[in-house]
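**Q** Need a 3D model of the following:
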Amino acid sequence: MALDIEQFICRSDNFGILARDSATGETALIDAPEERAILEAVERTGWTPTIILTTHHHMDHVEANLALKKKFGLKIVGPEKEAAKIPGIDETVKEGDTVRIGNQQMRVIETPGHTAGHVSYYFDHAGVAFTADTLFALGCGRLFECKPAVMLNSLKKLTALPLETIIYCGHEYTQSNARFALTVDPTNSALKERAAKIDGLREEGKPTLPTTIAEEMATNPFLRWHDPIIRRNLGMENASDEEVFAEIRKRKDLF
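**A** Modelled structure (predicted):
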């Protein structure tokens, strides 16, 4: 069962996503960062969304909720733990809940860390996950509302998905993430090759997403807390996973 995806830039660096079940034409919008860019994407594709799958409450992900609800009469779904902060929400979801988009079944994965109620959406048959501001290409979200251990647990959940899972994230941060990653994992040949490829894509004005769980496991330092070389580079050979992850996140915050 195919899931058609239209990815486009909103605001300055947010990604907007339209996800369409090819069999039925039913379409979901993953977050609603900017009305104008979303309407342009709807006109360009001819895909009219019937639902918004909200990942978290930050304004750059919900700004267009009410305008789009008024225009399309769509349903807004979002995390139960952030319901009071999500404009126009109609239905709440939590860990393990499922939502159908046409013939596609989507599973909710609670991935707090960036915010306390953040969720990711996983379309198991299509093998696609939308991780918004939890997992980025070569990065992870800033810890605004949670301790490092909470985000670490969320990332472990995502890395338990099949390695071939296709990942779409909330922002085009990959180039700066790559520059940071090389400071903690400078001898990683896969990372160096990927960083060069990313520079080329950005020079051509092309997006760096999607990515995959396998690619992130090989190159994303926020998923490589166990790696002995990274631990040695940090001087943390005998530290816990949480301590290593927290140090990498702290360094990124200051980068």
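**Q** C-alpha only now, for contacts and for neighbours.
**A** Fine.
**Q** I'd like to know how far residue 148 sits from residue 160.
**A** 19 Å (C-alpha to C-alpha, to the nearest Å).
**Q** For these two, indicate the residue with more neighbours.
**A** More crowded of residue 148 and residue 160, by other C-alpha atoms under 10 Å: residue 148, with 21 against 9.
**Q** mind listing what's buried in stretch 195-206?
**A** In terms of neighbour count (16 or more other C-alpha atoms under 10 Å), stretch 195-206 has its buried residues at 195, 198-199.
**Q** mind checking the SS state of residue 191?
**A** helix (DSSP: H, G, I helix; E, B strand; the rest coil).
**Q** Any figure for the gap between it and residue 9?
**A** Look at residue 191 and residue 9: by C-alpha to C-alpha, they are 25 Å apart.
**Q** which of the two has more neighbours?
**A** residue 191 (23 against 19).
**Q** got the contact list for that one?
**A** 178, 181-182, 185, 218-220 (C-alpha atoms under 8 Å, 6 or more residues apart in numbering).
**Q** Mind doing that once more with 7 Å?
**A** Residues near residue 191 by C-alpha atoms under 7 Å, 6 or more residues apart in numbering: residue 219.
**Q** run this one through as well so I can compare:
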Amino acid sequence: MALELVTIPCLTDNYAFLLHDAASGQTAVVDVPDAPPILNELKTRGWKLTDILITHHHSDHIQGVYALRAATGAKVWGAAADAHRLPALDVKLDEGSTVTIGAETGTVIDVPGHTIGHIAFHFPESGLAFTADSLMACGCGRLFEGTGAQMWQTLSRLAALPPETVICSGHEYTASNIRFALSLEPDNPMLISRNRRVAAARERGVPTVPSTLSEELATNPFLRASLPQMKVAVGLTDAGDAAVFSEIRARKDRF
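**A** Here you go, the predicted structure:
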């Protein structure tokens, strides 16, 4: 049975995600921007939190960990490479480490770029990938610590997951990301359609996260840096893919 996924808005534009296995009762949360919304959701559903999974060290993803662990006694998992700047970890993770929730096992993927120690969690049976601030809805995270080449490698790895994979990213940035994407591909019909859907969802106050990998492949400019039309759009027809990605990222930073 697939894990149950719950998206929880936190702070101004962050998301946390609950993963629940009905058979065992085990429940994990991915990232903790703020404890109260997560505790409220757990209480509403009658679930007991057992595990806290951290993607990276930025405060808007971990500042609620201390209160949430104190309230629930949940075990905290995070990257071994970032242990010095994360809340105290019960389990330290590396590339290829596994996390088990009920009968399902997820795998840790190193996704440097936004930060050097950023990790993602992939649960293939449920078709879920928790990418936080690496691959985002129609975007990717700023390069605060990594290089363009590192982020391009990260995105290329994530792009190779099954296209039906549900991408659980960390922020409600979709509308602004689409505005930028349209500046590069104004005639992309999938992007135009996505823009309409996202605008309607935001008018209703509905999250636009998660998305699907197939949707990202069709509309996310950062996954499309290898395509001839994207190289033409940024005037780098003879450049390598990583260089084109870096130019797209630089343009987004100025947008």
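**Q** Now intersect the buried residues of stretch 195-206 of the first structure with the helices, please.
**A** Those of those mapping onto helices are 195, 198-199, per DSSP state H.
**Q** What segments of the stretch 151-255 of the first structure are helices?
**A** Remark: helices assigned in the stretch 151-255 of the first structure by DSSP state H, counting those that start in this stretch are 174-184, 189-203, 213-219, 228-234, 241-254.
**Q** And stretch 225-240 of the first structure, end to end?
**A** 9 Å.
**Q** for the buried residues of stretch 195-206 of the first structure, which one is nearest residue 63 of the first structure?
**A** residue 198 (29.0 Å; C-alpha to C-alpha).
**Q** quick one: contacts for that closest one?
**A** By C-alpha under 7 Å, 6+ apart, the contact list for residue 198 of the first structure reads 175, 208.
**Q** make it 10 Å
**A** Taking C-alpha atoms under 10 Å, 6 or more residues apart in numbering as the criterion, residue 198 of the first structure is in contact with 174-176, 178, 192, 204, 206-209.
**Q** how about TSV for these, with distance to residue 26 of the first structure added?
**A** Below are these laid out as TSV (distance: C-alpha to C-alpha, whole Å):
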residue	distance to residue 26 of the first structure
174	30
175	33
176	35
178	36
192	40
204	32
206	27
207	25
208	26
209	23
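**Q** filter the residues you listed to the buried ones?
**A** Buried among these by 16+ other C-alpha under 10 Å: 174-175, 178, 192, 207-209.
**Q** Of the residues you listed, which is the nearest to residue 122 of the first structure?
**A** Nearest member of those to residue 122 of the first structure, counting by C-alpha to C-alpha, is residue 209, at 16.4 Å.
**Q** from what I can see the closest one touches residue 174, true?
**A** Yes: assessed by C-alpha atoms under 10 Å, residue 209 of the first structure is found in contact with residue 174 at 8.4 Å.
**Q** Spit out the residues that contact those two alike.
**A** Residues touching both residue 209 of the first structure and residue 174 by C-alpha under 10 Å, 6+ apart: 136-137, 198.
**Q** hmm, back to that, just curious, which of the ones in helices among the buried residues of stretch 195-206 of the first structure is nearest to residue 22 of the first structure?
**A** So of these, ranked by how close each gets to residue 22 of the first structure (C-alpha to C-alpha), first place is residue 198, at 29.7 Å.
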